[in-house]
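1. What follows is a protein structure lacking sequence information:
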């Protein structure tokens, strides 16, 4: 959901009662983390924005495949719902379903807390672990005899958020003001570079002047069994001009199939409730769902069937007086890096929504936007080569971090040699 021009406010709350972490107008939060926390004081290198030859090929994404998805739940212990082999399970790790509600309609202003980075909030010491776990479970549910192969073929495993930050660094060269400061922690696992999202704060209070999250709440219904979900994440893999990428991103909504309505008659309040529903559901000759299991501090509930990538929707809201100024140069990479096929731009006047402009990724209007940003995409693609070569040079024991301050991107070493994933998970990237 992109309901505000603030970079920090691009986090999300989601799903029924769990869309927001608190309904109070303002909740005290911990102080912001220091951008240089845990880093050695002097950079080892300052990266320059690459130059690309005039004949460089356009950046193209090919061989797209969805390989995993999951929903966070409201449970105190970190718990995700991962689609399993049971296509008719009552619990589906799915995004909210777009209801195509006819405007106009009024929604209240957003209040309370929302997540900036839910993965970082719930799994701060292993932000990529839910991604790995979800991919493994979906791979197993598809009947594959061997475990998912993380050891060959991938150059980067990352959140879409990190790719967008690097694009903003490239586009912000010489800008006033410069792009917002950011940090990305990196580690080499086998021959794969792991890019770990890092935020000063993982939750934020709404200002009370935005309407995007309540628009989503009014315009979607939670998928069956996901009433207490607090966010749906999707994992895809693709080729980007020779780089093999695994990318995680959060999904605002999906276009539902012609299946029966998704609203469940029974509320799911805890991991035990989820297990009870699994146990009581009659599935004929189908095997019972696997019981919840916990590994490395993450509990996994299996169920449901993954939605097709073609149904994924990015929701964005804008006030009527700002629609003409919508920044497609900044917004398009969000669609591009996740290959999100649908973009819905909802227009409002103080929360009264009057129209929803729907666009498809392959439409001529958005193809024109892509052509205008190809020079930046080419520099971005070249920057990924530089970053990978640097991380590989420092080897398995290297602990490097990218820090962008005042538009300058520098590389620092971390003081700690701790792995960003459990040791046995890191080992799966090694041949």
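-> Received it, and whenever you're ready, just let me know what you need. Keep in mind that what you see is a predicted model, and the values were worked out from it rather than measured.
2. From now on I want contacts and neighbour counts done on CA atoms only, so please keep to that.
-> Will do.
3. what's the longest helix in this protein?
-> helix 364-394 (DSSP state H).
4. and it, what does it pack onto?
-> helix 160-171, strand 182-189, strand 192-198, helix 328-338 (3 or more CA pairs under 8 Å, 6 or more residues apart in numbering; DSSP states H and E).
5. Those: which one's closest to residue 237?
-> Residue 237 sits nearest to helix 328-338 of all those, at 9.3 Å, using CA to CA.
6. That closest one packs against which elements?
-> So helix 328-338, by 3+ CA pairs under 8 Å, 6+ apart, packs with helix 160-171, strand 243-251, helix 364-394.
7. before we move on, back to that, okay, the angle between the longest helix of the chain and strand 182-189?
-> If you take axes from the mean of the first three to the mean of the last three CA atoms, to 10 degrees, helix 364-394 sits at 60 degrees to strand 182-189.
8. what helices or strands is the following helix or strand past helix 364-394 leaning on?
-> Downstream of helix 364-394, the first helix or strand assigned by DSSP states H and E is strand 400-405. Counting contacts by 3+ CA pairs under 8 Å, 6+ apart, strand 400-405 packs against strand 182-189, strand 408-413.
9. and the angle from strand 400-405 to strand 408-413?
-> Using the same axes, to 10 degrees: strand 400-405 against strand 408-413 is 150 degrees.
10. got another, please set it beside the one above:
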């Protein structure tokens, strides 16, 4: 559905008990829904909503996952990942690649999915939606890029009517030039050619454009880890997505109290200022260093910083459900 609309924040009042997450959760929901071409829906939506002259040339098309992995990489965070690189014309596409399009996150424990379902509503014009994907435009001092990310929901703004026709792309954007180029340069590449699979993408018109400053991100954590800086851990991702409203809901074995939305604009700005050195490290790279990956259309490469698999699992400090963190009380 284009443009679609995120779920509306409709919070429950007072304290309430929720059941634990018990559904099927895919590691990459976009690939699970459209495994042949996970990024096609995002590209088609941009083309349908904007004339070619309005979006101009795009150097790179990516998603929050691939850019998030690159951000962790340049910051020295130990985290295995893999992505495909496809060049179409002069645009590089970074495509998330898990072990399987329908790979599931096994052993999910916590209340994050159920909490989101209980406190947000898909409005009448987007009834039946499963997720809301947004496209943002960044400029990295010479690299024009579009980034897809998933929005948890939005809050109604007082001046919302003034924003209904505003573009979904955000004018302000992260600036460090060397973040992407140096990360790509340092990774290992495996070249590979894959056949094109024929399957038409079905699109419908519906929903309504929602301004970026109305978007929020949700995280739930056990009360046992309330002392941890959960917001600090999420700031790199919020910075990439330019989401400046954050909902952190603590629970006691699934019992939640009243929850408020935090404006984290200043936190994001402070994080960006504090991490300039890391974001700009190994400076001096320019777009010419991308030329090895730009030898013709439809060339595919695979970037990886580690050959090991990446699993999401419970551990003694994760804090999602609270059972594994009792020792931290």
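-> That came through, no problem. Just so we're clear, the structure is a prediction, and the values are computed from it rather than from any experiment.
11. Pull out the buried positions in the longest helix of structure 1.
-> Buried residues in helix 364-394 of structure 1, counted by 16 or more other CA atoms under 10 Å: 366, 370, 373, 375-381, 383-384, 387-388, 391-392.
12. ok, back up a step: and residue 94 of structure 1, which of the helices and strands packed on helix 328-338 of structure 1 is closest to it?
-> strand 243-251 (9.1 Å).
13. Which residue numbers in structure 2 does the helix or strand following the closest one align to?
-> Next along the chain after strand 243-251 of structure 1, taking DSSP H and E as the criterion, comes strand 253-254. Counting by TM-score structural alignment, strand 253-254 of structure 1 pairs with residues 153-154 of structure 2.
14. do stretch 226-235 of structure 1 as well
-> Aligned by TM-score structural alignment, stretch 226-235 of structure 1 falls on residues 126-135 of structure 2.
15. how about the helix or strand harbouring residue 113 of structure 2: buried residues?
-> Element membership for residue 113 of structure 2 (DSSP H and E) is helix 112-119. For helix 112-119 of structure 2, a neighbour-count test (16+ other CA under 10 Å) marks 112, 113, 114, 115, 116, 119 as buried.
16. residue contacts, the closest residue in space to the third one that isn't next to it in sequence?
-> Right, the one you point to is residue 114 of structure 2. Among residues not flanking residue 114 of structure 2 along the chain, residue 21 sits closest, at 5.8 Å (CA to CA, 6 or more residues apart in numbering). Shown in contact with residue 21 of structure 2 (CA atoms under 8 Å, 6 or more residues apart in numbering): 108, 109, 110, 111, 112, 113, 114.
17. okay, the buried residues of helix 112-119 of structure 2 in TSV with distance to residue 308 of structure 2 next?
-> Output for the buried residues of helix 112-119 of structure 2, formatted as TSV (distance: CA to CA, whole Å):
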residue	distance to residue 308 of structure 2
112	27
113	28
114	31
115	32
116	32
119	37
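18. Pull the residues that contact the helix holding residue 113 of structure 2.
-> Residues outside helix 112-119 of structure 2 that contact it (CA under 8 Å, 6+ apart): 9-12, 18-21, 152, 218-220, 320.
19. sec struct for the residue nearest to residue 114 of structure 2, please.
-> The three-state label given to residue 21 of structure 2 by DSSP: H, G, I helix; E, B strand; the rest coil is coil.
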